[in-house]
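A.B. asks: fold the following.
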Amino acid sequence: MIYLDYQATTPLAPEALVAMLPWLESHHANPHSAHRAGRAAKAAVEVARDQVAALLPPGGRVAFTSGATEALNWAIKGTAGAIVTIATEHAAVLDTVAAEARRGRPVTILPVGSDGIIDMVAAQAAISPGVGLVAAMLVNNEIGVVQPVEQLAAMARDAGALFLCDAVQGYGRVTIPPGCDLIAVSAHKVHGPKGIGALWIRDGLAVEPLLHGGDQEGGRSGTLSPALCAGFGMAARLMAERRDADLAHVDRLWSLATDRLRGWTINGSIDHRYRGNLNVRRDGLDVNRLMSDCRDIAFSAGSACASGSGRTSHVLRAIGLSDAQARSSIRLGFGRYTDEDELVRAIGTLVAAAQAQGR
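C.D. replies: Below is the predicted model of the structure:
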């Protein structure tokens, strides 16, 4: 199997597994216990917390969660006032915002252009005094487009609003600007384990709890897993240490992929994007048949979170694609552990299978 679905999840780094194993095999103490074994577990958690924080702006704290979905829910439901967000956000934001709207909270959903970038004129008009929260994704999970988060954060600050950044896809890859108030990240998108994420909270900011029952994380209740924390911490450390090498590798993979997909259309901005995400379309392509014909290649017809829903991608619709164009699009995701020869072989197989459909 050639794995090209890095936006859905990334392979676990071997170093992260090694960091986790002692806490799975023999060190089983609760990190919130006061005895020696508990204190050792707590120390491991705090080392991991520092490693995760090293890739985030200064002046805030990292609170571990069960994942980015919980972190985003906590950030949105734990704040007050009108919400402004973007039509191409992840469902973890849009569905949570919709739930808040049903409770009577005013919500504005801003459009994007055909390149996937937010309409800044509309943003300036919408982000006005009285808005409580502005939420924007740094790197889009479906089309890889990088939003102008720094400018949006400045608009929010000028309006007296808080700014929430969904940095799940950009964490460790794209610089997160210092103007954020809340930042959500996830371990399994950066070669860490599934089941753990974090919400970064600016110093001095209080966010109403989403979960009650112990307050172990200062606003978030629940016993932490030292194993998951250690794995997340090591994954974050590797993202920092290998950032330049990873980005150079991704650039090479992007060049190889786009060269072999000439004649296909790239969805979203080519210039303002993370290049480990290649979302392309070929008119008339039957993606379901393509996936059946190429079973030894793991790729996506859209966001993994919406797979099986039968709906076309809300992100692709937001950039102006028709249902037919959206249904003829695929997403290839690659990164640190993608072999160049395997990528070339996989794309050759995909192109040949796509061309065979037209015969």
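A.B. asks: only C-alpha atoms from now on, for both contacts and neighbour counts.
C.D. replies: Will do.
A.B. asks: could you pull out the helices in the stretch 201-350 of the chain for me?
C.D. replies: Ranges of helices in the stretch 201-350 of the chain, per DSSP state H, counting those that start in this stretch, are 226-241, 243-260, 287-293, 314-318, 323-327, 340-357.
A.B. asks: for the third one, buried residues please.
C.D. replies: Of the residues in helix 287-293, those buried under the neighbour-count criterion (16 or more other Cα atoms under 10 Å) are 287, 290-291.
A.B. asks: just give me the closest of those to A306.
C.D. replies: Among the buried residues of helix 287-293, V287 lies closest to A306 (Cα to Cα), at 15.0 Å.
A.B. asks: hang on, the earlier thing: just say which of the helices of the stretch 201-350 of the chain is most tucked in.
C.D. replies: helix 226-241 (a mean of 26; mean count of other Cα atoms under 10 Å).
A.B. asks: ok now that one, how far from the chain's centre?
C.D. replies: With Cα atoms, centre = their mean, to the nearest Å as the basis, helix 226-241 stands 16 Å off its chain's centre.
A.B. asks: pull the residues that contact it.
C.D. replies: For helix 226-241, the surrounding residues in contact (Cα atoms under 8 Å, 6 or more residues apart in numbering) are 13, 15-17, 19-24, 31, 41-42, 44-45, 47-52, 55, 64, 172-173, 187, 190-197.
A.B. asks: here's the other one to compare against:
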Amino acid sequence: MNYPIYLDYNATTPCAPEVVKAMIPWFGEHFGNAASKSHAFGWVAENALDEAREQVANLIGAQAKEIIFTSGATEAINLAIKGTFDLYKGEKQHYITCETEHKAVLDCMKSIEEAGAEVTYLPVDKNGNISLADLNSSILPHTKMICLMWANNETGIIHPIAEIAGLAEERGIVFFTDGVQAAGKTQVSVKGIHLMAISAHKLYGPKGVGALYIRHNHSLPKPLAQIHGGGHEKGFRSGTLNVPAIVGFGKAAEFRLDEMNVESERLKNLREFLENKLLTIPDTFLNGSQNRLSHVTNIAFGGVDGEDLLRKVCQKVAVSSGSACTSISPKPSHVLQAMGLDHDLGRASIRFSLGRNTSEQDVVDTVVWVEKVVLGLRG
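C.D. replies: Next up, the predicted model:
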């Protein structure tokens, strides 16, 4: 198939060749169940999981025993939020999150609200930033969790995680962060964080595997399991572990740790070229601020219909109008709405996210095509 230029790396990344190579033996030659403790097939699989757990932990500055493997970030988010809610069941509970969180978080919050929790949704300014003063004043005596993402999936905006973690620590509150877009893209540390969700397919690993970091040796409690069965993953997440995918996750984490800083600088240069060129088109606007991931830009194109724009651009450049989970919706992005964009501009906004395989020529060709599309639609 003749694919278009791919600039939708925040939706998913291609599995890196070294990851695929690392995974292949675990589908056939080393097919054992890691829970089989009585023979070599199980021992070999378990050793592979131990190595992958160490590799993933190293990526975020954690200990291997603090990594709980899941089927992806959505499951990790559900375990963190619903597991904490279940832990405090019977008590008055209050949670703090943000209007621009990923739908996986917002839907979990809606679920626990329906079950009796109070939830505060912090607003953001026109650049997508929260106010630490608003966060501090929102804390109540019965606040159980602060839940704020590391970096936004649509705009790349980075929240002040260290300050949020310090506030949560000072007040004795669980701090859970969705680190999906940040891990493997920028420096991440779990210092002061109680829970963090990450995903393999956002950092050149396979789909269908993620992890929840759960802080060890701390007075704050841990979430209760949401999937019960054989007591796998220290009882936090039962189910036979996907050894090939976890091996791939570990390999991806290992090489991203090695190449991340250099690659981030390369992508920043390409992103700035793309962004600066597109913003010379009349009536275009940057959604967000400069405090964001180096490979992401979100641009609004005035004077065009959003659906027509996206359909036409995607003929030659694969991009999105927001989260992959909600991209089929004709509604404007909830993230951009929270930032104050009007309905039409929100729908006519495109997220460009660059990645490992993005070349300078890809960016040059994208600029030419997008400009042609926008000017053509404006007539």
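A.B. asks: whichever of the contacts of helix 226-241 of structure 1 end up buried, select them in PyMOL.
C.D. replies: This is how PyMOL selects the buried members of the contacts of helix 226-241 of structure 1, with burial counted by 16+ other Cα under 10 Å:
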select buried, resi 13+16+17+19+20+23+31+41+42+44+45+48+49+50+51+52+55+64+172+173+187+190+191+192+193+194+195+196+197
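A.B. asks: sort out for me which of the contacts of helix 226-241 of structure 1 are in strands.
C.D. replies: 64, 197 (DSSP state E).
A.B. asks: and F232 of structure 1, what's its match in structure 2?
C.D. replies: By TM-score structural alignment, F232 of structure 1 lines up with F249 in structure 2.
A.B. asks: meant to ask about H212 of structure 1
C.D. replies: Per TM-score structural alignment, H212 of structure 1 is aligned with H228.
A.B. asks: same question for E100 of structure 1.
C.D. replies: By TM-score structural alignment, E100 of structure 1 lines up with I112.
A.B. asks: A8 of structure 1 too?
C.D. replies: In structure 2, A8 of structure 1 lands on A11 (TM-score structural alignment).
A.B. asks: ok, which stretches of the stretch 1-150 of structure 1 are strands?
C.D. replies: 2-3, 60-65, 82-86, 107-110, 131-137 (DSSP state E, counting those that start in this stretch).
A.B. asks: quick check: which of the ones you listed is buried the most?
C.D. replies: strand 131-137 (a mean of 25).
A.B. asks: next, the angle strand 82-86 makes with it.
C.D. replies: 20 degrees (axes from the mean of the first three to the mean of the last three Cα atoms, to 10 degrees).
A.B. asks: picking up where we left off before, can you tell me which of the buried residues of helix 287-293 of structure 1 lies nearest to L316 of structure 1?
C.D. replies: V287 (14.8 Å).
A.B. asks: now the equivalent of that closest one over in structure 2. Nearest residue, chain neighbours left out?
C.D. replies: Taking TM-score structural alignment for the superposition, V287 of structure 1 sits opposite G306 in structure 2. Nearest non-adjacent residue to G306 of structure 2, counting by Cα to Cα, 6 or more residues apart in numbering: A348, 3.8 Å away.
A.B. asks: alignment lookup: the one you found to structure 1.
C.D. replies: Per TM-score structural alignment, A348 of structure 2 is aligned with S328.
A.B. asks: that match and S114 of structure 1, how far apart?
C.D. replies: S328 of structure 1 is 17 Å from S114 of structure 1, where distance means Cα to Cα, to the nearest Å.
A.B. asks: more neighbours, those two?
C.D. replies: Neighbour count, other Cα atoms under 10 Å: between S328 of structure 1 and S114, S328 has more, with 20 against 16.
A.B. asks: ok, now how distant is that one from P22 of structure 1?
C.D. replies: The value you get for S328 of structure 1 to P22 of structure 1, if Cα to Cα is used, is 46 Å.
A.B. asks: if we can go back for a sec, go ahead and confirm the match of V287 of structure 1 touches D344.
C.D. replies: Yes. Using Cα atoms under 8 Å, G306 of structure 2 is in contact with D344, at 7.2 Å.
A.B. asks: residues touching D339 of structure 1, list them.
C.D. replies: Counted by Cα under 8 Å, 6+ apart, D339 of structure 1 has zero contacts.
A.B. asks: one more: R275 of structure 1?
C.D. replies: Neighbours of R275 of structure 1 in contact, by Cα under 8 Å, 6+ apart: 144, 250-251, 254.
A.B. asks: for the most centrally placed residue in structure 1, which non-adjacent residue is spatially closest?
C.D. replies: By Cα atoms, centre = their mean, structure 1 has its centre lying nearest to V168, at 2.7 Å. Among residues not flanking V168 of structure 1 along the chain, V185 sits closest, at 4.5 Å (Cα to Cα, 6+ apart).
A.B. asks: now do D305 of structure 2
C.D. replies: A348 (6.2 Å).
A.B. asks: and if you look at T96 of structure 1?
C.D. replies: N73 (6.2 Å).
A.B. asks: read off where the helix or strand hosting W200 of structure 1 ends up in structure 2.
C.D. replies: Using DSSP states H and E, W200 of structure 1 maps to strand 197-202. Structural correspondence for strand 197-202 of structure 1: residues 210-215 of structure 2, per TM-score structural alignment.
A.B. asks: over to stretch 135-145 of structure 1?
C.D. replies: Using TM-score structural alignment, stretch 135-145 of structure 1 pairs with 147-157 in structure 2.
A.B. asks: just stretch 113-120 of structure 1 next, same as before
C.D. replies: Under the criterion TM-score structural alignment, stretch 113-120 of structure 1 matches residues 125-132.
A.B. asks: span of that stretch from start to end?
C.D. replies: The first-to-last residue distance of stretch 125-132 of structure 2 comes to 12 Å (Cα to Cα).
A.B. asks: what's in contact with it?
C.D. replies: Residues contacting stretch 125-132 of structure 2 (Cα under 8 Å, 6+ apart): 98, 100, 122-124, 157, 159, 164, 287-289, 335, 338-341.
A.B. asks: can you check stretch 28-42 of structure 2 too?
C.D. replies: 43-46, 49, 232, 240-241, 243.
A.B. asks: could you redo the last one with a cut-off of 10 Å?
C.D. replies: 24-26, 43-49, 230, 232, 239-244 (Cα atoms under 10 Å, 6 or more residues apart in numbering).
A.B. asks: ok, I297 of structure 1 - contacts?
C.D. replies: Applying Cα under 10 Å, 6+ apart, the residues near I297 of structure 1 are 1-5, 291, 332, 342-343, 345-347, 349-350.
A.B. asks: counterpart of it over in structure 2?
C.D. replies: Match for I297 of structure 1 (TM-score structural alignment): V317.
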